[in-house]
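**Student:** Sequence first, then the predicted structure, then my questions.
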Amino acid sequence: MSQGIQKAACIGGGVIGGGWVARFLLNGIDVAVHDPAPEARRVVEEVLANARRARDRLFPARPVREGALSFHADVAGAVRGADYVQESVPERLDLKRSVFAAIEAAAPADAPIGSSTSGFRPSELQAGMARPGRLFVAHPFNPVYLIPLVEIVGGPDGDAATLDRAEGVLRATGLAPIRLRREIDAHIGDRLLEAVWREALWLVHDDVATTQEIDDVIRYGFGLRWAQMGLFETYRIAGGEAGMKHFIAQFGPALKWPWSRLTDVPEMTDALAGKIAAQSDAQSGARSLRELERIRDDNLIGILRALETNDWGAGTTLRAPAAPGAPEPGADTAAPLVLHGTRVPPEWLDYNGHMTEFRYLQVFGDATDAFLAHIGMDAAYRAEGRSVYTVETHIRHLAETAVDTRLSVRTTILGHDAKRIRLHHEMIDEAGGVQATGEHMLLHVDTAAGRASPMAAPLTDRLAALAAAHGAASAPDHAGAGIRGIGWPAREEG
C-alpha cells in the first residue's frame, strides 16, 4: 500500500491512461477505470500485459502483489471511494472540464485530482470547479509504467497540501515528480521536445535527412548522454575543467548564428505529412505496435538497470523497498518461510533451453539475502562491521526449469549456533513441484577483523524464535550429504 492509498481511479484508458492503470495496479493499488471507448478494456489489458512483462524483467526478485482492477460504465462509478483520481482523456478543454465536473460530483472531497494534459495550464482546467485547488497537472511520459518522470503543476489557487500529498502518492509508486515553480503552457518536457521536433520537421522538409537518420543521430549520439546527465550537466562537462562558465563563453555566441529555425515552422502540407509517414513506414513498419513497445521497454530496462548499478539518475527510482523488519507479533514462524519469488526470463536460459546453472545459485542467493533481511541484517547492522558470509553450498538440480516459470523459495533453518546458520532452500514452481534444493552454511563475521564472530541482536533473538518453530520440521534425507555413489577410486597417498 502506498502513502495510505488503497484505490485510484483512472478516467481514460488509452495509451497514457492504460500506463497509469499499470503504474498503480502493479504497485498494489486497486484501480477503477472508466473509458467509454468500445475497445478500452482490450487496450488496457494489452498495455497491462506489456507492463507485467516489463515489471517481471525489471524486478525479477521482488514479490508480486497487484491491486484489483475494475471497469465502470460512468465516471461516478469509477471515482466513488477513490483516494486519488487521474484523468487522461483527449486534449479537448471542453471535454476535460465536463469530466472534472463529473469527478468532483462523485469523488471523495479530499481526493486529489491529477490531469495528464500535455499542454493545458491548471488554471484553464479548473474553471467552474467548486474546489479548484484540488485539481493539478500530473503529466507523465510514455510508457508511464517505466518512465519515472511526472511533471506536477499547480494553478495560482493551488492547494500546497494537496500537491504535497499527490507527490507522496506518486513517488511511492516509483515515479520521480518534478514540481514546476509556476504554470506555463506545455510545462517543461513538451516544450523541450517541441523545439527538437520543429527542427526535425525542417530537416525532413528540406531533404537534409530522413526520419531514420534523425533518430539515429539522437539514439547513437546525444540521446545517450541526455539519458543519464540531462542537458546542463552534459554541457558543464563539455566546458572541461573550467566548467559551465567556459562552455558558455566558448559556445554562447553560436546562439546568434542562424543554425536553427526554431522560430519558423514548415507548413504541414499533405505532401510533407505523406513524406514523413512514408519514411516512418520504411523505418519501422515491419514491426507491430506491441512489438515496438516491447523493444522500447527492453531498451529502457537495460538503461535503467545500468543507471541503477551506478546509483545514478533515473536508476535511483529502482531502489528496493526497505527490507522487512521483525515479524509482527503472532506472525507465523513455522517452517518453511517463503520470503523470495521470481520468474525465469529468457536471458536465464542455456543452450538446452532450460535455466542455466548459475541462475539457480542466484535464486538461492537472493533467497538467503531475503532471509538475512528478515532476521534483521540490514544496512545499520552491517555498518557496525558485522555481516554474514556463505562458506559452503550444495545444490541439487531436480527438474528442467523453463522460461516464464514462476518460482518461489521455501526456507527452513536446519540449525544454528553463536556464529553459524545452516539453511535449506527448496525452489518450487507454480504447480508445487520441487525444481531444485540448496543447502547453505553461513558464517557470521567481524568484517574489520576478517574472522568469525558471535552474532548480535536482533539476529540472535529472531533466529532463536524461528529455530524453535523450525526445529519441529524433520531435516530432508539429502541434508548434509555430498555427491555420492559415483565410484571414483580413493586417491593414493604418496
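**Tutor:** Cool, the structure landed.
**Student:** okay, CA-based contacts and neighbour counts for the rest of this
**Tutor:** Noted.
**Student:** I'd say Leu466 and Asp332 touch.
**Tutor:** No. The criterion here is Cα atoms under 8 Å, and Leu466 misses it with Asp332 at 9.4 Å.
**Student:** More neighbours: these two, which one.
**Tutor:** When neighbours are counted by other Cα atoms under 10 Å, Leu466 and Asp332 differ, and Leu466 comes out ahead with 19 against 12.
**Student:** quick one: the strands in the stretch 51-200 of the chain?
**Tutor:** If DSSP state E, counting those that start in this stretch is used as the criterion, the strands of the stretch 51-200 of the chain fall at 69-71, 84-87, 113-115, 135-140, 149-153, 176-179.
**Student:** got it, and the stretch 201-350 of the chain?
**Tutor:** 337-343.
**Student:** Does Gln86 touch Ser115 like I think?
**Tutor:** Yes. Assessed by Cα under 8 Å, Gln86 is found in contact with Ser115 at 5.8 Å.
**Student:** which residues do those two both contact?
**Tutor:** Common contacts of Gln86 and Ser115, defined by Cα atoms under 8 Å, 6 or more residues apart in numbering, comprise Ala138.
**Student:** Assign Val409 to helix, strand or coil.
**Tutor:** strand (DSSP: H, G, I helix; E, B strand; the rest coil).
**Student:** Do a quick rundown of the helices in the stretch 51-200 of the chain.
**Tutor:** Assigned by DSSP state H, counting those that start in this stretch, the helices in the stretch 51-200 of the chain fall at 75-79, 93-106, 122-125, 160-171, 189-205.
**Student:** one more structure, for comparison:
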Amino acid sequence: MSKTVAILGGGVIGGGWAARFLLMGWDVRVFDPSPTAEEALQGMLDRARKALPALYDVGLPAEGRLSFHDTISEAVTGAVWIQESVPERLELKQKLYQQVQSVCDPEAIIASSTSGFMPSELQGCATRPGQIVVAHPFNPVYLLPLIELVGSDKTAPGLLDKAEALLREVGMFPLRVRAEIPAHIADRFLEAVWREALWLIKDGVATTEEIDDAIRMGFGLRWGQMGLFETYRVAGGPAGMKHFISQFGPALEWPWTKLMDVPELTEELVDMIASQSDAQSGHMSIAELESLRDGNLTAMMRSLKQREAAVGKVLKDHEKTLAPDMPDLMAPMVTLRRQVPTDWGDGNGHMNEARYMQAMSEASDWFLLWIGCTPEYIAERGSWFTVENHVRYLAEVMIGEEITVTTQVLEGKGKKLKLFHTIHCGDRVAATAEQFLIHVSMITRRAEDPPAEMAALIEQIVTAHASVPMPEGAGGTGRK
C-alpha cells in the first residue's frame, strides 16, 4: 500500500495531522492557499519533532517527504488518505469534496476533521457519499491519540475498519461512534463544561484562572487516567457505581447548573474573559504556551505508558509495532535508537548521567532479546544480571537530541558476558560503557551457565566480533 496522505487545510488541526503522518513515515502532500501556510506548518513540525518521538523508547520510522501543492488535484492524486481540515462551513466542505472526488482514487478514504457536522451532512452533494467519514482529532494532533471515527448509513462496508487500522498504524486511538450525532461525543462534554464556566465568570463566581485551577489541580488529573465513569465507580467505594448513584444521584435534581442556558456573550462579558485570560497567561507567547503544553503532555503520557494505563497503553501497544528488527549479530550492531525525552534531563538541560546508563541498559536488553533472553525465557528459566559497569562520559547530550547505541561483544564464555556500548549523538561519541554480566537462574537466583544453544550463539558472536579492533576505552571491567 502506498503511504501517501493529502492534507487539505494546513492550519492548527491540518498541520497537526501532517506532522503525525510525516513523523510516522508517510509522505505528506499539503494544499492550503494561505501564503503563510508553509511557514506556519514548518513551525509546528519543529515542535512535533521534539514532542512526539519523546513519547517512545524506540526510534520512529524515517520521516516521510513533505510537499506543498498549488492545486487540490496535485495534492490528492495517489493519496490513500485525504484529511480535510478547512473552516467549519458546510457548503465549503461539500464543494471541496466534489472537487476531490473528481480526481482522487475511489478507494481512498476522505476524512473530515469537523468537530460538529455529521457524516450524512458532509455527504450531501458527494458523488460517492460512502467514501466520506468523520475523523475528528484533538489538538495537538501529533500528540493526542483520540480520533472520533464516524460513518453514516451510506458509508461503504468495511471502510471504517480500514480507516481504524490505518489510524492505529500511526499511533492513533480511533473511537468508533455508534450513531451520528452533532458534535459527536467528546465535544458535547466540552461544550457542557464551557457553558457552565461562562456562567461562573459572568456571575462573578470565578475567574478563568480559578476555573482552570479547579480542572488541572483536581478532577482533570483523575479524568486523564480514569475518565468519568471509572472515577465515579471508585468514588462509590466497595459498593461501586450503584452506591455512588444512589448517594449522589438525587443531587442532579438540585438547581445547581445552568447547563441548558447560555449567557449572552456581550462585549462586556467577552472583555472580562479576555482580560482575565491575559492576566492568567498573557506573559507567555502562544509558541511558549504550546511548548509548555507539549512538554506537560509528553511527561504525563510517558508516566502512564510505564503503567500501561489509559493513553499509556495505546502508546505501549503502538511502540511494539515500531520495535527494531534483529540486525546481523555477527558484527557490531545498532542496539538502540531513540530521542532523549524531557524527563531524562538535569538542571543544565543535559541528559542526566544516570540516563546514559539507562540507554546502555536498554541497548543490552535488545541484544539479550535477540540471543533468546525473551520475557518467556526470563519467566521460566533465567536472565542476565549486570555486576559491573565502566562508563566514560565524553560529550554532552541535550534534551530532544537523538542518540544511537552500537554494541560490540568482547567476551562470552559460560555464564560470563562482556558488552561494550558506544553512545553516538550526531557525529560525535557521547559516551562508552563496558558492561559485565552474569547468567542467573531465575529459580535459584544463583549464577549458572546459559542453555547450550544460547551459549553457542554467544561464542559464535564473540568470534565474529573479534575481527573488529578492540574499541577505545575497553578493559575497564576486570572481573574474571
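**Tutor:** Noted; the coordinates are in hand. Since we're looking at a predicted model, the values are computed, not measured.
**Student:** Can you tell me which of the strands of the stretch 51-200 of the first structure is most buried?
**Tutor:** strand 135-140 (a mean of 28; mean count of other Cα atoms under 10 Å).
**Student:** Find the centremost residue of the second structure, please.
**Tutor:** Leu143 (4.8 Å; Cα atoms, centre = their mean).
**Student:** mind checking what that residue lines up with in the first structure?
**Tutor:** Mapped onto the first structure by TM-score structural alignment, Leu143 of the second structure lines up with Leu146.
**Student:** From Ala176 of the first structure, how far off is its match?
**Tutor:** 11 Å (Cα to Cα, to the nearest Å).
**Student:** and if you look at Arg290 of the first structure?
**Tutor:** 26 Å.
**Student:** residues touching the residue mapped onto Val134 of the second structure from the first structure, list them.
**Tutor:** Using TM-score structural alignment as the criterion, the counterpart of Val134 of the second structure in the first structure is Val137. When contacts are counted by Cα under 8 Å, 6+ apart, Val137 of the first structure is found next to 114-117, 121-122, 151-154.
**Student:** Return the distance of Val137 of the first structure relative to Gly119 of the first structure.
**Tutor:** 10 Å.
**Student:** Next: Thr263 of the first structure.
**Tutor:** From Thr263 of the first structure to Gly119 of the first structure the distance is 19 Å (Cα to Cα).
**Student:** Pick out whichever of those two has more residues nearby.
**Tutor:** Gly119 (16 against 8).
**Student:** Please say which position in the second structure the more buried one maps to.
**Tutor:** Aligned partner of Gly119 of the first structure by TM-score structural alignment: Gly116.
**Student:** hang on, its match packs against Ala183?
**Tutor:** Yes. Applying Cα under 8 Å, one finds Gly116 of the second structure in contact with Ala183, separated by 3.8 Å.
**Student:** Select the longest strand from the second structure.
**Tutor:** The residue-count maximum for a strand in the second structure (DSSP state E) belongs to strand 428-441.
**Student:** Can you tell me the closest non-neighbouring residue to Tyr97 of the second structure?
**Tutor:** Nearest residue to Tyr97 of the second structure, sequence neighbours excluded (Cα to Cα, 6 or more residues apart in numbering): Ala126, at 6.5 Å.
**Student:** measure the one you found to Phe248 of the second structure for me?
**Tutor:** 48 Å.
**Student:** what does Cys373 of the second structure give?
**Tutor:** Taken as Cα to Cα, the span from Cys373 of the second structure to Phe248 of the second structure is 52 Å.
**Student:** same check, this time on Arg20 of the second structure
**Tutor:** Arg20 of the second structure is 42 Å from Phe248 of the second structure, by Cα to Cα.
**Student:** Tell me which of the two has more neighbours.
**Tutor:** Arg20 (26 against 10).
**Student:** I'd guessed that one sits against Pro140; true?
**Tutor:** No. Using Cα under 8 Å, Arg20 of the second structure makes no contact with Pro140, being 9.5 Å away.
**Student:** ok, longest helix in the first structure?
**Tutor:** helix 289-309 (DSSP state H).
**Student:** The second structure: matching residues for that one?
**Tutor:** So helix 289-309 of the first structure is aligned with residues 286-306, judged by TM-score structural alignment.
**Student:** what's that stretch in contact with?
**Tutor:** With Cα under 8 Å, 6+ apart as the criterion, stretch 286-306 of the second structure contacts 47, 51-52, 54-56, 143, 225, 310-313, 315-316, 342-343.
**Student:** Distance from it to the middle of the chain?
**Tutor:** Relative to its parent chain, stretch 286-306 of the second structure has a centroid offset of 11 Å by Cα atoms, centre = their mean, to the nearest Å.
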